[in-house]
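Chemist: coords please:
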Amino acid sequence: MSTEKLTQLVDIVVEPNLQNPDHFPQVECRPTSKTVLPLDRKKRKDYRDLLVATLKGDWETAKPILDKDRGMVQARLTKGGDTVIHVAALGQCTSFVKELVDYVTVEELAVENASNDVALVNVAASGMVQLAKLMVEKNNELPMCRGMADGNYGSLPFAAAAAIGHIEMARYLYRVTGFDHLDGKERTRLFFFLPLRSVRLSIRDTEEVPHNGI
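Modeler: Now for the predicted structure:
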């Protein structure tokens, strides 16, 4: 898909982050503000330039924009509240994602979009295991960060991969997800969420993967 078509799919919105990037919650996976403020023309251009650079996988253009205003790391660039990290995950440019993961802090990597999903959910849905490993190696709590807007656990990165049928991704995320932190009811719901029996069997047939009650 061309960059022009991608930018049409991810329209810019005006929602900058208000928090001091040096002060994040210690536990929660949602360190950004959802307050909407008007943007001047220059700031709006910066948003669009960052979005386009991210879609192109152009780190040389994106980095100076982030360097100039660190808050841009958490700026919501799309109607869905996606940040530069979410958009990069969708773009699937390995080199760009690697540079961005190295650039951001552990807390910034856990920024959520409007659906309360971290970027690892997007990566899980893409099936690109290499990108998932980059993120989890930086922040090993990401596999347990999931959206709760629908009241269930379907947005766990593992569940996102399994639902689509990305078996290798599901196997990897199964190994790194702390299912022991879920109670029995939650584990049962997650098991029956998986629509593909082949995914469940494939995971269980992997000798190096513990069952963890799933």
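Chemist: From here on, just use CA atoms for contacts and neighbour counts.
Modeler: Fine.
Chemist: check contacts around residue 123.
Modeler: Listed by Cα atoms under 8 Å, 6 or more residues apart in numbering, the contact set of residue 123 reads 89, 90, 92, 129, 131, 132.
Chemist: Which member of those residues is positioned nearest residue 205?
Modeler: residue 129 (19.0 Å; Cα to Cα).
Chemist: Surely that closest one touches residue 170?
Modeler: No. Shown here, residue 129 and residue 170 do not form a contact pair, counting by Cα atoms under 8 Å, at 9.0 Å.
Chemist: neighbour-wise, which of these two wins?
Modeler: Neighbours were counted for residue 129 and for residue 170 using other Cα atoms under 10 Å; residue 170 has more, 26 against 17.
Chemist: Quickly note the distance from the more buried one to residue 72.
Modeler: Distance, residue 170 to residue 72, by Cα to Cα, to the nearest Å: 31 Å.
Chemist: again with residue 201
Modeler: Separation of residue 201 from residue 72 (Cα to Cα): 42 Å.
Chemist: To compare against the first, here's the next sequence to fold:
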Amino acid sequence: MDWRVLVKTYLLVQDGEEEAADKFKAWRKKNATALHTIQISCGQEDFSLIKNTISAKRAWDTLAEQFKPKPTYYNDYNQYNPLFDAVLSGDWNKAKEFLTLHPNAVRATIPSTNNTALHMATDLEDEHIVEELVQLMSEEDLELKDNEGWTALALAAQRGNIKMVECMVRKSKKILSIPTEEDNMTPILHASINEHWDVVDYLYSVTPLQDLMPEKGPYGATLLRNFIIGMKFGSLPSKI
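Modeler: Below is the predicted model of the structure:
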């Protein structure tokens, strides 16, 4: 970007009054001057990108595209921390105001944990903010995982918050089948191992049956084991 400014300044200095009657000749001379200036000042490696270009504008646009600042949105915590601060303090009005100006921030992550705002609200069990965020997120956004491989649904199931679980599942059924990476357990297993049987009951009604079949992995067997343990120790509610 600094080089861009310097070259433009140099070309302004070189651009005196053109006395040539032939406008095409005048343009060709200016084009050659500009192209030559760009070629000799951009470095050997970068020159290879434009060495066959005869148009100064095309050479300029090629370099501009190649070296334009790359967006650092997803992990730019300093830019998007007002959203996380608002969620942390439970202030949905501030969070909504920020998301109105920066709608893509709904999938931004904290670099140290890879948590989204939804992960944070779920961890805090702020049901209102969770519901509002889910409305703004796409199905793919709900598949985002933190550094330990947890989706927000897995976290909600572990917490045993049925309202948050139902809210997320209404938006996406695919997340029912996504296991956490650290222990390879789907949301229904996290609910069962923590004896949140109301959540288990709900998730069992919506989890694809094939996810619990032997060929899919140990998920069905693990669920049955947790269920038997719950029966043995009398932790199951009467309706189950």
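Chemist: Quick check: TM-score for this pair?
Modeler: Overlay of the two chains. TM-score (TM-score structural alignment, normalised by the length of the first structure): 0.66; 165 aligned residues with a Cα RMSD of 2.8 Å.
Chemist: In the first structure, which residues correspond to the top helix by length along the second structure?
Modeler: As assigned by DSSP state H, the longest helix anywhere in the second structure is helix 23-41. Alignment note (TM-score structural alignment): helix 23-41 of the second structure is unmatched in the first structure.
Chemist: helices and strands around that helix, which ones?
Modeler: Helix 23-41 of the second structure sits against helix 2-14, helix 56-67, with contacts defined as 3 or more Cα pairs under 8 Å, 6 or more residues apart in numbering; DSSP states H and E.
Chemist: other SSEs contacting the longest one?
Modeler: Judged by 3+ Cα pairs under 8 Å, 6+ apart, helix 2-14 of the second structure is in contact with helix 23-41.
Chemist: Buried residues of the helix it packs on, list them for me.
Modeler: Using 16 or more other Cα atoms under 10 Å as the burial criterion, the residues of helix 23-41 of the second structure that qualify are 30, 31, 33, 34, 35, 37, 38, 39.
Chemist: can you pull the contacts of the fourth one?
Modeler: Which is residue 34 of the second structure. 11, 56.
Chemist: try it again with 6 Å
Modeler: Contacts for residue 34 of the second structure (Cα atoms under 6 Å, 6 or more residues apart in numbering) come out as residue 56.
Chemist: Of the buried residues of helix 23-41 of the second structure, which is the nearest to residue 73 of the second structure?
Modeler: Closest to residue 73 of the second structure out of the buried residues of helix 23-41 of the second structure is residue 38 (30.8 Å), distances taken as Cα to Cα.
Chemist: what about that closest one, distance to residue 119 of the second structure?
Modeler: Counting by Cα to Cα, the gap between residue 38 of the second structure and residue 119 of the second structure amounts to 48 Å.
Chemist: Quick check: what element follows the longest helix of the second structure along the chain?
Modeler: Counting by DSSP states H and E, the next helix or strand C-terminal to helix 23-41 of the second structure is helix 44-47.
Chemist: for that following helix, packing partners?
Modeler: Packed against helix 44-47 of the second structure, as judged by 3 or more Cα pairs under 6 Å, 6 or more residues apart in numbering; DSSP states H and E, are no other helices or strands.
Chemist: Report the buried residues of that helix.
Modeler: residue 47.
Chemist: before we move on, what about stretch 63-72 of the first structure?
Modeler: For stretch 63-72 of the first structure, by 16+ other Cα under 10 Å, it's 63, 65, 66, 70, 71, 72.
Chemist: ok, the closest residue to residue 217 of the second structure other than its chain neighbours to residue 196 of the second structure distance?
Modeler: Leaving aside its chain neighbours, residue 217 of the second structure sits nearest to residue 211 (7.8 Å; criterion: Cα to Cα, 6 or more residues apart in numbering). According to Cα to Cα, residue 211 of the second structure stands 20 Å off from residue 196 of the second structure.
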